[in-house]
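*Asks:* pasting the sequence and the predicted coordinates here, then a few questions.
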Amino acid sequence: MSIEKTLFAAADKMRGSMDAGEYKHIALGLLFLRHVSMSFERLHDQLSKEEYSDPEDPDEYLAESIFWVPEKARWSTLAKQSKDPKIGIMIDDAMRAIEADNESLKGALPKVFGKESIDRTMLTGLIDLFTNLKMEGSKADFDLIGRIYEYCIGEFASSEGKRGGEFYTPKSVVDTLIEMIEPTKGRVYDPCCGTGGFFVQSEKFIDAHSGQRNDIAIYGQERNHTTFGLARMNLAIRGIFGDIRWNSEGTLVKDAFADERFDYVLANPPFNISDWSGELLREDARWKYGAPPVGNANFAWIQHIHHHLSASGIGGVVMANGSMSSMSGGEGDIRRALVEGDAVDAMVALPGQLFYGTQIPACLWIMAKDKSNGIAKEAKLRDRRGEVLFIDARKMGALVPGSRKQKELSEDEITRIATAYHAWRGEPDVGEYEDVPGFCKSADKDEIAKHNFVLTPGRYVGAGAAEEDDEPFEEKFSRLMGELRGQFAEGRRLEKEIEDRLGALG
């Protein structure tokens, strides 16, 4: 059994006495503790062998960007006491001790292990499970950590319903935006960063393209304090450091980076939020293209993201499909102003069933601060002023193995979407852009105006070419009739089996 399934099987046993979300923090908290302890002990052993090094000097670890772990918080210490009735309290104390000695972790780690509702036997089992988990305390662990993290966050987002879906963006959606935006150098911002998925994938993108992690600086804000802690833990476990901030009012009401501008903005805001204090923000400077309706925050998020782009910045935001066509509350006028102001670079319609906890279909808005010829020439890109690229990916995606509802985009599908966008922008080494019926279309403002500034890609890309069918009609008719007769026969067999079983019960 894989480590992910083992973890969830353990959670399954606890469903009667513990909320799924609470177990998530226990599993991920212990994963964090195990990894930082392994990283610490690895360097500790190395320093112990060096004549002039002190393995108990915190500065030695700071110099290597490794968290200092006090004696009582080390995994080896806790593992020896895993069967102690007070193990939960010991783990909470370990978390507090690590926070006390590492400024960047203050307030980030879960302290829920000592609750009376937490089964000590379950904690002992998880400690044993993680003790036997092969980890090196180095970057080699990150693939395994990432798998467990994504599995836990995704699985529990599904268990927690829509509330979970608000802060978890499926990996294939994150990957699509990352491949389109390509955050390689500069400042990256997520105004509703959730558990930090966009930041993690940005780092992976840079690594995959032989770039330098230090070439990007990370900034984020999150309203949910529990999720804020998960984000900091998620980033810390990978050695990713950024300026992540929390406040209870949320980004739209209290913008932590009001005067900052960013080269890349990536976001998955909660869809269709009505209680966003819109009435109090009617005159906000961010609403360059029109005041968003009080009853829906979608266009507040879109304009917030555009407002925070640098002079040549690119932003990508996940939105509910209604944002592409809604006319209520002046949204149609805002959309028109965005298009006429050259704020919209591309629109991508996504397939359904991608998100945990909600079946609301979604789309991607790609925003540009400036598509002028000057910037285009500087970046050796095509001048796309007056045009918007539409991509219809609704027919893409396949069910996740073992799931009846959840879909994901394949790597090839993500590459196809991203390549179309990069070719349209005129980027080198991706080939010339061409409209593809049923998939992508570059439309100018006049054509968009004919559609009353509705930005649904299906209106522009048209129908794809029909698939060729070489099977002769007579053969197809005979084959289909044979299949139909077989299905009828199977139906009669099942009907008789049901009657027999019901008769036996009588």
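*Replies:* Thanks, I have it.
*Asks:* alpha carbons only for contacts and neighbour counts from here, please
*Replies:* OK.
*Asks:* now the strands for the stretch 51-200 of the chain?
*Replies:* According to DSSP state E, counting those that start in this stretch, the stretch 51-200 of the chain carries its strands in the segments 186-190.
*Asks:* try this one side by side with the last:
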Amino acid sequence: MNLEEIKKLEDQLWEAADNLRANTDLKPNEYATPVLGLIFLKFTDNKYSAYEEAIQAEFEALQGTRRSKSIEEIAIKHCGFYLPPQARYKYLLELPESADLATKISEAMQLIEDFKNDEKFVDVLPKNEYKAFSRLPESKAALKGLLRSFSDIPADASGDVFGRIYEYFLGKFALSEGQKGGEFFTPTSVVKLMVEIIEPYHGTVYDPACGSGGMFVQSLHFVEHRNQQLKELGELEESDAAIDLSVYGQEKTRDTVKLAKMNLFVNGLRGEIRQANSYSEDPFNSFESFDFIMANPPFNVDDVAVTTVEEDKRFNTYGLPRKKTKAKKSDGKAETVTNANYLWISLFATSLKNKAEAKARNTGRAALVMPNSASDARNAEEDIRKQIIEDNLIYGMLTLPSNMFYTVTLPATLWFFDKNKADDKILFIDARNIFRQIDRAHRDFTDEQIQNIAMISKLHKGRRQDYVSLVDSYFKSGMQILGETVSDVKPLITQLKSVIDKDSAIKATVDDLAKNWQALAPLQDKYEAYVSTHSL
């Protein structure tokens, strides 16, 4: 399926799912996880079907020999999991109306986990969440309707298609849940911009507040797109196009961890998601460990105890954001940091690989979402900021428009770190007036706006050829559209000329229009001359 077909399918599936919810008593937060689980279920069925013939053939060939294996073993070798008959999508779809569909789907999810043979995948899929569909007859009918709706996803749809559908639904659910939704989902256009600037081509990617895993998915799409470009230019062989990314995420909310793990599995990403509180737990020993880091952490948290972080080198290397006046023992309260924003900033600065490794691997870059207030915070925060700047870790700051997030309306700032900087300068980008209005309360970036903003960073690094390539892509796209328009307009102009009186005032307008289309060839010549002059 091409992108246009996927987009059309996404819209159709969401419209069907949204209409079905309207006929139930389910709240958006009760609906999201079960729906995403059904998308996952259809994905596993499609994937298993692609390997099923080979699995069955090997099973039959080994029957009665000393090398005989169970079909479950063979399936796990080929596909990564075994899908028993009761977990097949068709089986669930064809259950009689009298069947307890919610229970049957829960049982199917349990069977998938049982046969995944991976301890990291235990208790990941939604099961009890389907009980809500048993409350009313309308809800039961909605669950059946959802199954039918997702059966419209083509049987040959691959992980890439499912990954896009899953991410699309995550975004829609986050938008419908407002602030709560923003806790597990960062708007895709913001993540795309972060990825385009830090360019995580290879290595380890860490998100210490990973939500549903969107940072990881966009990193994957970035590498896939880059590899496709290189293949088209003849600079990358198919055999060398393997994705070299490993992702590591922490998330404190158990249900959100489930969403992230399903997201990784659907998108075919290698990595690990742990349920952990980043202030007090460090399951990946993150100090100087990662090639790239991205996160959109909670803003302005003020209840983190100093005792939790004061001995942790992830947070104390550049100092702690402590109150000047410490809590008195008589207060009966533990001293807390003034604001956890600078705990996150310190975590980023210390979790990237050291400068020597970053230089050797061309990595050591990070992107962090912070409230604008963090950029000029005073007192202890100012001291931390000064040390990080003097250590030459800040690559740039980008101010975002307001209303880009579901949790806050005030504008935020993207902080970019780079342990492999070529100079001691800091790039500042004011993007407050660059956006597309989605509705009254929400904005995002178009793909062209993302590319244009990211190009400022590339030009800052002296990558002039990237700018020429971007202009070239815009020109080719524009010329293609104009060329298609010319094909449509030329017959109309001929018809107009045949019916318009020679002395008519309209004739001059039609003649001018025809001359404009004839100027396309000279425009092409001028552009080719420009590319020739400016290419390196």
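*Replies:* Received the coordinates, thanks. Given the structure is predicted, the values throughout are model-derived calculations rather than measurements.
*Asks:* could I get the TM-score for this pair?
*Replies:* The TM-score (TM-score structural alignment, normalised by the length of structure 1) is 0.76; 410 aligned residues with a CA RMSD of 2.3 Å.
*Asks:* ok, now which ones touch residue 217 of structure 1?
*Replies:* Taking CA atoms under 8 Å, 6 or more residues apart in numbering as the contact definition, residue 217 of structure 1 lies against 186-188, 242.
*Asks:* also residue 273 of structure 1?
*Replies:* Listed by CA under 8 Å, 6+ apart, the contact set of residue 273 of structure 1 reads 295-298.
*Asks:* overlap between those residues and structure 2?
*Replies:* For the contacts of residue 273 of structure 1, the subset whose aligned partners also touch in structure 2 (both residues aligned by TM-score structural alignment, their matches' CA atoms under 8 Å) is 296-298.
*Asks:* CSV for those, including distance to residue 217 of structure 1 and neighbour count?
*Replies:* Output for those, formatted as CSV (distance: CA to CA, whole Å; neighbours: other CA atoms under 10 Å):
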residue, distance to residue 217 of structure 1, neighbour count
296, 31, 21
297, 27, 21
298, 27, 22
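*Asks:* nearest to residue 111 of structure 1 among those?
*Replies:* For residue 111 of structure 1, the nearest member of these is residue 297. The distance, counting by CA to CA, is 33.5 Å.
*Asks:* hmm, residue 277 and that closest one touching each other?
*Replies:* No - between residue 297 of structure 1 and residue 277 no contact is recorded; they are 9.0 Å apart, counting by CA atoms under 8 Å.
*Asks:* before we move on, the earlier item: just curious, which of the contacts of residue 273 of structure 1 is nearest to residue 255 of structure 1?
*Replies:* Using CA to CA, those come closest to residue 255 of structure 1 at residue 297, 14.7 Å.
*Asks:* strands of structure 2, residue ranges please.
*Replies:* Ranges of strands within structure 2 are 203-207, 245-251, 270-275, 292-295, 365-371, 394-399, 412-418, 427-430, 436-439, 442-444, based on DSSP state E.
*Asks:* deepest of the ones you listed, which one?
*Replies:* Mean neighbour count, computed with mean count of other CA atoms under 10 Å, is highest for strand 292-295 among the strands of structure 2, reaching a mean of 28.
*Asks:* biggest helix in structure 1, by residue count?
*Replies:* Counting by DSSP state H, the longest helix found in structure 1 is helix 473-505.
*Asks:* centre of the chain versus it, how much separation?
*Replies:* Averaging C-alpha coordinates over helix 473-505 of structure 1 and over its chain gives two centres that are 44 Å apart (CA atoms, centre = their mean, to the nearest Å).
*Asks:* quick one: residue 343 of structure 1 and residue 491 of structure 1, what's the gap?
*Replies:* As for residue 343 of structure 1, its distance to residue 491 of structure 1 is 57 Å (criterion: CA to CA, to the nearest Å).
*Asks:* these two: which has the busier surroundings?
*Replies:* Taking residue 343 of structure 1 and residue 491 together and counting by other CA atoms under 10 Å, residue 343 has the greater number of neighbours (24 against 12).
*Asks:* for the counterpart of the more buried one in structure 2, give me its contacts.
*Replies:* The equivalent of residue 343 of structure 1 in structure 2 is residue 393 (alignment by TM-score structural alignment). Taking CA under 8 Å, 6+ apart as the criterion, residue 393 of structure 2 is in contact with 349, 417-419, 421.
*Asks:* distance of residue 393 of structure 2 from residue 249 of structure 2?
*Replies:* From residue 393 of structure 2 to residue 249 of structure 2 the distance is 22 Å (CA to CA).
*Asks:* ok, residue 414 of structure 2 touching residue 394?
*Replies:* No - look at residue 414 of structure 2 against residue 394 with CA under 8 Å: they stay out of range, at 11.1 Å.
*Asks:* what are the buried residues along stretch 198-217 of structure 1?
*Replies:* 198-206, 213, 216-217 (16 or more other CA atoms under 10 Å).
*Asks:* identify, from those residues, the entry nearest to residue 37 of structure 1.
*Replies:* Within those, proximity to residue 37 of structure 1 (CA to CA) peaks at residue 200, which comes in at 21.1 Å.
*Asks:* and that closest one? What does it align with in structure 2?
*Replies:* Under the alignment (TM-score structural alignment), residue 200 of structure 1 maps onto residue 217 of structure 2.
*Asks:* please report the distance of the most centrally placed residue in structure 2 from residue 258 of structure 2.
*Replies:* Within structure 2, the residue whose C-alpha comes closest to the C-alpha centroid is residue 214; the distance, by CA atoms, centre = their mean, is 3.2 Å. If you measure residue 214 of structure 2 against residue 258 of structure 2 using CA to CA, the figure is 13 Å.
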